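[1] sharing a sequence plus its predicted fold:
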Amino acid sequence: MSVPTPSRPAPAYPFDARPLVEPVDPAAARAFAHELRRTGRMPAANVVGIIVIAVVGIVFVSVFFTMVGTIVAVAASAAGDGIAFVLLSFIPVVILVAIVVAVVIVAIVTRRSAAARMLRLDRFARANGMSYLPRLANPALPGMIFSLGSSRQASDLVRGDRPRFVEFANYRYTTGSGKNRSTHTWGYVAVKLDVPLPHIVLDATGNNGLFGSNLPATFDKDQRLSLEGDFDRFFSLYCPTGYETDALYLFTPDIMARFIDNAAALDVEIVDDWLFLYAKRDFSTLDPATWAWLFSVVGALLDKFAQWARWRDERLRAAASAMNPDASTPAVAGVASPAGAGAAAGAASAVPFTPPLEPLRPPPGVAPQGRRLQRGVPWISFVVMGVVVLWWILSQAGVFGMFFSR
């Protein structure tokens, strides 16, 4: 089994990108934003919070410049220059007014730009038979990034359901608190599959950093499966222990070639009946080139998912047989009931023998041991943290001063 190298260009999948770049009437954008808030598709602005922040900011700036102005005025008065006293007294007021005006202008421009952006994305979605949702808090998806941190929010969701459900979106969540608070940015594509599949992760090697994978989760190295051909140059594949044969069934040479040719820059996760494509950048943008790339990736994979729908977990066969004991019982045509056994004996002998039914096919689903990968220990993070802690301890103890002091 060999996998071709990614030499073929990604196939083109037609879509209408004109709404992304066409001019937008400001009045139409404002009306669209108002309609989103009215129908609940976008939460209304927290007016009380905005007013409180604005008042606190203005009071702080006013107090600061009042103090500065008083100091300047006192200095000018002490110098005996009346004109300078008057002019210098007004400087803090002028600066304060300028700051307030600048903040208001920036807020208005930002709000209008956001409204125009949402209208463009909504028109783009409609032009391509899809729908648009500006915000969604805590999306109920099983991917690895959707259970981390707090303040989880997907934004600019573009969804379609033909030929299967697909969702393009940006995603944010935060970790830590105070000075250690960090916001994590992701773009994702979620594709609904026909049946649940084993938990499989393709960690793209092309987007890894200095300390390894950029994924937020680490998996046990014993679950890594090496595939033939060039696939290992582009992806590290992880599958649950015991599901190696199943992974080989799912990732046939033609499917591996599709991933290499079209998705080598993306991390991939298959979990339950979903496939996710991840990258640490926004996916739902006003850039036609980004959409052309994402549409080509999804389009290249869609026609290969049909063969995944035929996969069944053989580990569920015993459970299915136990629940349906009669389904696998051999059947013989023409067997009469005891009451009519004599009358039907001749007829039964004239009917050909029907062979036993095939063993019951496992139902769709995944056995418990295949539903989630085993997490690993991020040794690199621990090593880096240990080095930092050791450096701090040695520096506080003055050890470095013994070597660098003159």
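    Alright, I've got the coordinates. Numbering: from 1, shown residues only.
[2] rest of the way, CA atoms for contacts and neighbours
    Noted.
[3] the closest residue to Val61 other than its chain neighbours: what's it in contact with?
    Among residues not flanking Val61 along the chain, Leu96 sits closest, at 7.1 Å (C-alpha to C-alpha, 6 or more residues apart in numbering). Going by C-alpha atoms under 8 Å, 6 or more residues apart in numbering, Leu96 touches 61-62, 65.
[4] looking at this, Leu390 is in a helix?
    Yes - the assignment for Leu390 by DSSP: H, G, I helix; E, B strand; the rest coil puts it in a helix.
[5] helices of the stretch 101-250 of the chain, start to end?
    Counting by DSSP state H, counting those that start in this stretch, the stretch 101-250 of the chain has helices at residues 231-234, 244-250.
[6] can you tell me which of those is most buried?
    Burial of these is given as mean neighbour count (mean count of other C-alpha atoms under 10 Å); helix 231-234 ranks first at a mean of 18.
[7] in three-state terms, how would the residue nearest to Val61 be classified?
    helix.
[8] how deep is Ile270 tucked in, by neighbour count?
    For Ile270, the count of nearby residues is 24 (other C-alpha atoms under 10 Å).
[9] and here is the other one:
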Amino acid sequence: MNDAPSPSANTTTTTTTPDLRWLQASEREVATAMATIRRESRPKWVPTKRQVLVHVNGCLILWYLCFVFMAIGMRVHLYEVRQATAADIGELVIAIAVLAVWLFGAYLLRRWAAQPPSPRARLKEWRQTLTALANGFEPKPSPVATFSSIITVERTAVREYPRFVAPGVEIGNLSYRSSGRSGEWHYIAVELPSPLPHLILDATSSGRISGDLPVGFEREQRMSLEGDFDRWFHVYAPQAYGKEALYVLTPDVMAALIDDAARYNVEIVDDTLVFFIPGAADFAEAETWESAHAILTTVAPRIVAKSRRYLDERVPGQDVPRVLTKIAAARTDPKARWIEPRPIIGPDGRRLDIRDRRTGAWSIVAAVGWFALLTFLYAVPGIFAFAGLMSIVDGR
């Protein structure tokens, strides 16, 4: 009997192809490998579908009580001169019996939701965890956003799971739920050696960003590039930084984007490069890892190289190649060293002009709307159910 091969965290993403052996390995091999690394693959703060079903069931119980008690209570109060009849009492007994059975079912549902994931779901999580480790990524889910982007504006409302981290790179899915809005994104985030001006590439194949997020871009910031690149991406850059966008989007970069990242929207913000598409990716499928590998080995390195060489000459001092550390004895101290100036982007290039309804007054309106919706779903049926019950009690 052969032992299952152990996953390696030393494999990097620079290999010719990603290591996908764990996606096809037998159940026994996967279980043995997970036992050796002793890792939890799903954090407790990630809600399961079962837990969501528990909340939906609780809301339905409240609405059931509301309709039943209000219907009987209004009949007693309005049509029977505040005098409950035997038929009313009979209906109330039947409703309470149905409620008792329902509550017992809710108890069983809650116990079922508290159980570990099904063997099939657990095996799927194990496969993606082992595949991540084999390709040099560590599973590190996060209950908050770990990078800045147009998709992480509401940072505390974002959950990143699954999330896999390697030096300077992270890939995963993020979900957000805030002020009545919710959704999911698949993303690849790469740390740049120095900041670049803000740049957004809106992929035409995955739908407009403004259709998936409550944002809008000023038309004057739209750039038209050579060839047929506009068929694949709509490019937005700060008006004063059009030349910098051309510096980044050279022909080889554009070709790589079309070949390997045509489905992804792209954002460069400060020292972070983000590729993202709507919806969650399945990390137990080979296609997800192959797409990420292609981006990390063809597209991202080209943009990283551009970032390494870029200096914003609009900022005073950025054009000085080297400066001497400010040490009093710099001229005589053999340990005195020469350092590069800290790269800085001018204020006009740090951010695009974006109309974002998640911030400012729009965020307040959305928060009020979300509170009103929760009140309607939970507080309203509870209050009316209590009022209906009191009408029945008064009519005894």
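    Nice, I can see it. Every value quoted in this text rests on a predicted model; they were computed, and no experiment measured them.
[10] once they're superposed, what TM-score comes out?
    The TM-score (TM-score structural alignment, normalised by the length of structure 2) is 0.61; 300 aligned residues with a C-alpha RMSD of 4.6 Å.
[11] related to what we said a few turns ago, select, out of the helices of the stretch 101-250 of structure 1, the one closest to Leu20 of structure 1.
    helix 231-234 (32.0 Å; C-alpha to C-alpha).
[12] in structure 2, what residues pair with the closest one?
    The aligned range for helix 231-234 of structure 1 in structure 2 is 229-232, by TM-score structural alignment.
[13] in space, what's closest to the most centrally placed residue in structure 1 - neighbours in sequence excluded?
    Structure 1 has Tyr188 as the residue nearest its centroid, 3.5 Å off, counting by C-alpha atoms, centre = their mean. Closest residue to Tyr188 of structure 1 apart from its sequence neighbours, by C-alpha to C-alpha, 6+ apart: Tyr278 at 4.7 Å.
[14] name the element the residue mapped onto that neighbour from structure 2 belongs to?
    Aligned counterpart of Tyr278 of structure 1 in structure 2: Phe276 (TM-score structural alignment). Secondary structure assignment for Phe276 of structure 2, by DSSP states H and E: strand 265-278.
[15] that strand packs against which elements?
    Strand 265-278 of structure 2 is packed against strand 181-203, with contacts defined by 3 or more C-alpha pairs under 8 Å, 6 or more residues apart in numbering; DSSP states H and E.
[16] next, the angle from the strand it packs on to strand 265-278.
    Strand 181-203 of structure 2 runs at 140 degrees relative to strand 265-278, counting by axes from the mean of the first three to the mean of the last three C-alpha atoms, to 10 degrees.
[17] how close does strand 181-203 of structure 2 sit to structure 1?
    Following the fit onto structure 1, the mean deviation recorded for strand 181-203 of structure 2 is 0.9 Å by mean C-alpha distance after the TM-score superposition for structure 1.
[18] which of the residues in that strand are buried?
    Buried residues in strand 181-203 of structure 2, counted by 16 or more other C-alpha atoms under 10 Å: 184-203.
[19] distance check, the closest residue to Val248 of structure 2 other than its chain neighbours against Val101 of structure 2.
    Ranked by C-alpha to C-alpha, 6+ apart and with sequence neighbours excluded, the top spatial neighbour of Val248 of structure 2 is Lys306, at 6.1 Å. Per C-alpha to C-alpha, to the nearest Å, Lys306 of structure 2 is found 66 Å from Val101 of structure 2.
[20] between the two, which has more neighbouring residues?
    Lys306 (20 against 12).
[21] which residues of the stretch 1-150 of structure 1 fall in strands?
    With DSSP state E, counting those that start in this stretch as the definition, the stretch 1-150 of structure 1 shows strands at residue ranges 131-137, 150-160.
[22] count of neighbours near the residue mapped onto Gly160 of structure 1 from structure 2?
    In structure 2, the residue paired with Gly160 of structure 1 is Ala166, using TM-score structural alignment. Counted with other C-alpha under 10 Å, residues neighbouring Ala166 of structure 2 total 19.
[23] the closest residue to Ala166 of structure 2 other than its chain neighbours: neighbour count?
    Of all residues not flanking Ala166 of structure 2 in the chain, Phe137 sits nearest, at 4.7 Å (C-alpha to C-alpha, 6+ apart). When neighbours are defined as other C-alpha under 10 Å, Phe137 of structure 2 has 25 of them.
[24] how far away is the aligned residue in structure 1 for Phe137 of structure 2 from Glu167 of structure 1?
    Matched by TM-score structural alignment, Phe137 of structure 2 corresponds to Met130 in structure 1. Distance, Met130 of structure 1 to Glu167 of structure 1, by C-alpha to C-alpha: 9 Å.
[25] if I look at the two, which residues touch both of them?
    What both Met130 of structure 1 and Glu167 touch, as defined by C-alpha under 8 Å, 6+ apart, is the set 158-160.
[26] could you pull up the residues touching Arg38 of structure 1?
    Per C-alpha under 8 Å, 6+ apart, neighbours of Arg38 of structure 1: none.
[27] re the thing from before, the strands of the stretch 1-150 of structure 1: which one's closest to Gly82 of structure 1?
    strand 150-160 (55.7 Å).
[28] now the angle from that closest one to strand 131-137?
    Here the directions of strand 150-160 of structure 1 and strand 131-137 differ by 170 degrees (the same axes, to 10 degrees).
[29] which strands and helices sit next to strand 150-160 of structure 1?
    Against strand 150-160 of structure 1 (3+ C-alpha pairs under 8 Å, 6+ apart) you get helix 82-127, strand 131-137, strand 166-175.
[30] I'd like those as JSON lines, with distance to Ala45 of structure 1 appended.
    Formatted as JSON lines, these follow (distance: least, C-alpha to C-alpha, whole Å):
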{"stretch": "helix 82-127", "distance to Ala45 of structure 1": "11"}
{"stretch": "strand 131-137", "distance to Ala45 of structure 1": "13"}
{"stretch": "strand 166-175", "distance to Ala45 of structure 1": "19"}
